[in-house]
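Could you work out the structure for the sequence below:
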Amino acid sequence: MDKVVKTRRGGPRTFDRDEAIDIAMRLFWRHGYEGVSLNDLTAAIGVAPPSLYSAFGSKAGLYREALERYFGLRGPVWDIKPTTTLQETVETLLHKAIDAVIDPAGERGCMISSGMIQCGPDHAELARELAERRDTMRDMIAATLEHWLDRDHALSLARYLVAVLQGLSVQAYDGASREELRQVSDEVIAGLKARMFS
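Modelled structure (predicted):
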């Protein structure tokens, strides 16, 4: 494991860098980037600020690594394979998203879907990086939808689905149950059916 030395009274000892990223990921996931202070991070990880800076360069550097860890947890939910129909594929995407944002093994919501929607000007670069990840999410969904739709319609539906995913993330963070979120996905599917057969 990648260990980083930190100094305490009684001499140096090490902290586990992977564990530090996991702890930071949980804090950022639960409270957002600006809701987590350097003191919060160092207290939770059990390391002095100089050691954190030595290991990650900055709070932003640790946040980026925490995002990568989050991204790799189960693979992105929007990276779906086309199934037999457009409706089944969209349903799979929505159900995977609901499972992810209320998974009891994690925190509620999605670090990427609802991360850094608002922030101070000092963190605009990080906010742009999150927006780019959301753009990637939209483009990956659109690429899958192109199995049934032309490019313009696929992009339009993908943009709508990303808006739904962001809403599911926020509602999950606010405490919505699986059943309540499934009601949302059912409405989306019903609307898609009506559009397809109108």
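
From here on, just use CA atoms for contacts and neighbour counts.
Will do.

quick one: the helices in this protein?
Using DSSP state H, the helices of the chain run over residues 17-31, 38-45, 49-56, 59-71, 86-101, 124-145, 151-173, 178-197.

Quick one: distance of the first one to the chain centre.
Read it as helix 17-31. 13 Å (C-alpha atoms, centre = their mean, to the nearest Å).

what do you get for the third one?
On the basis of C-alpha atoms, centre = their mean, helix 49-56 is displaced by 25 Å from the centre of the chain it belongs to.

shouldn't D18 be in contact with D2?
Yes - counting by C-alpha atoms under 8 Å, D18 does reach D2; the two are 7.0 Å apart.

Please give the structure of this sequence too, so both can be compared:
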Amino acid sequence: MAASSNKSVEPTTRSRGRQPTFDRDEALETALDLFWRHGYDGVSIADLTKAIGIAAASLYHAFGSKADLYREVLHHYRSVRIGAKEIADAPSSYDAVRQMLDRGITAVTMPGKPLGCMVSSGMLMTSEENADLAAELKAIRTVSRKALERRIAHDVKEGVLPATTDAAALARFYMTVLQGLSVQALDGASAAELRLVAASALRAWPGAPSDLL
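All right, here's what the predicted structure looks like:
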């Protein structure tokens, strides 16, 4: 997980006297659990302050707003997923997809954690007032898809994949599979069951290697 250099924040409300400091990383983990389980719309400021154990003024001072806290939680969370740089640096686009699906399954079925993926399934349906935040999540998903598309296109250019390969369609197909894994995890599919799904999806790869998941 991404670490913060600011380990503690002191509340700014002085009328109640000096309050104990709190651990920022622990606060982020608590907020992560709430947002992950209940979604952005399902978590209130009161829920956050009660779970973290701080006053609302302290939360606003430390994180700015509920939306800003959600953004920081997403950054805290996204380290479990394969990023654009890892996709670009993978030995091949096939390896990138294989790793993406493998990491995705691990992320959506972690023991003791909520099921599903905050990025893949997050804010697909939300209120109009949170449309901007939903657009940011969509942009995160788009970045990953475009990175995969570029990696596939590179392999087509290098002759690793057939010249007839549609990089955009292939990238979208595997991103759809990735999002589907999150939904299936929410519906109760086990990691073993999801790995069978991923293996089936990998067989659709152009000239798929025999050493599948």
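
between D18 and D2 of structure 1, which one's more packed in?
Using other C-alpha atoms under 10 Å as the criterion, D18 of structure 1 and D2 rank with D18 on top: 16 against 9.

what does that one align to in structure 2?
Aligned counterpart of D18 of structure 1 in structure 2: D25 (TM-score structural alignment).

ok, back up a step: let me have the helices of structure 1 in JSON lines, extended by distance to I112 of structure 1.
Output for those, formatted as JSON lines (distance: least, C-alpha to C-alpha, whole Å):
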{"stretch": "helix 17-31", "distance to I112 of structure 1": "9"}
{"stretch": "helix 38-45", "distance to I112 of structure 1": "20"}
{"stretch": "helix 49-56", "distance to I112 of structure 1": "20"}
{"stretch": "helix 59-71", "distance to I112 of structure 1": "8"}
{"stretch": "helix 86-101", "distance to I112 of structure 1": "11"}
{"stretch": "helix 124-145", "distance to I112 of structure 1": "6"}
{"stretch": "helix 151-173", "distance to I112 of structure 1": "9"}
{"stretch": "helix 178-197", "distance to I112 of structure 1": "18"}
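
I'd like to know which of the ones you listed lies nearest to E107 of structure 1.
Set against E107 of structure 1 and scored by C-alpha to C-alpha, the helices of structure 1 come closest in helix 17-31, at 6.1 Å.

Check which residues of that closest one are buried.
Buried residues in helix 17-31 of structure 1, counted by 16 or more other C-alpha atoms under 10 Å: 17-18, 20-30.

That one: average distance to aligned residues in structure 2?
By mean C-alpha distance after the TM-score superposition for structure 1, the fitted helix 17-31 of structure 1 averages 1.4 Å away from its aligned residues in structure 2.

elements contacting that helix?
Secondary-structure packing of helix 17-31 of structure 1 (3 or more C-alpha pairs under 8 Å, 6 or more residues apart in numbering; DSSP states H and E): helix 38-45, helix 59-71.

about what we covered before: among the buried residues of helix 17-31 of structure 1, which one sits closest to S114 of structure 1?
Distances from S114 of structure 1 to the buried residues of helix 17-31 of structure 1, taken as C-alpha to C-alpha, are shortest for W29 (9.7 Å).

That closest one: what's it in contact with?
Contact analysis of W29 of structure 1 by C-alpha atoms under 8 Å, 6 or more residues apart in numbering lists E107, G109, C110, M111.

Of the residues you listed - the most surrounded one?
Top of those by neighbour count (other C-alpha under 10 Å): G109, with 28 neighbours.

Just give me the match in structure 2 for that residue.
Using TM-score structural alignment, the equivalent of G109 of structure 1 in structure 2 is G116.

and what of E125 of structure 1?
Matched to structure 2 by TM-score structural alignment, E125 of structure 1 sits across from D132.

what do you get for A142 of structure 1?
That one, A142 of structure 1, aligns with E149 by TM-score structural alignment.

how about A46 of structure 2, what's its match in structure 1?
By TM-score structural alignment, A46 of structure 2 lines up with N39 in structure 1.

Give me the nearest residue to R151 of structure 2, chain neighbours excluded.
Among residues not flanking R151 of structure 2 along the chain, S93 sits closest, at 5.5 Å (C-alpha to C-alpha, 6 or more residues apart in numbering).

still on that earlier bit, between the helices of structure 1, which gets nearest to T7 of structure 1?
It's helix 49-56; of those, that one is closest to T7 of structure 1 (C-alpha to C-alpha) at 8.1 Å.

so the closest one corresponds to what in structure 2?
Against structure 2, helix 49-56 of structure 1 falls on residues 56-63 (TM-score structural alignment).

post-alignment, that stretch versus structure 1, mean distance?
Looks like 1.2 Å for stretch 56-63 of structure 2 (mean C-alpha distance after the TM-score superposition for structure 1).

Pull out the buried residues from that stretch.
A56, S58, L59, Y60, A62, F63.

which residues are contacting it?
V9, E10, P11, T12, T13, I45, A46, T49, S65, K66, L69.
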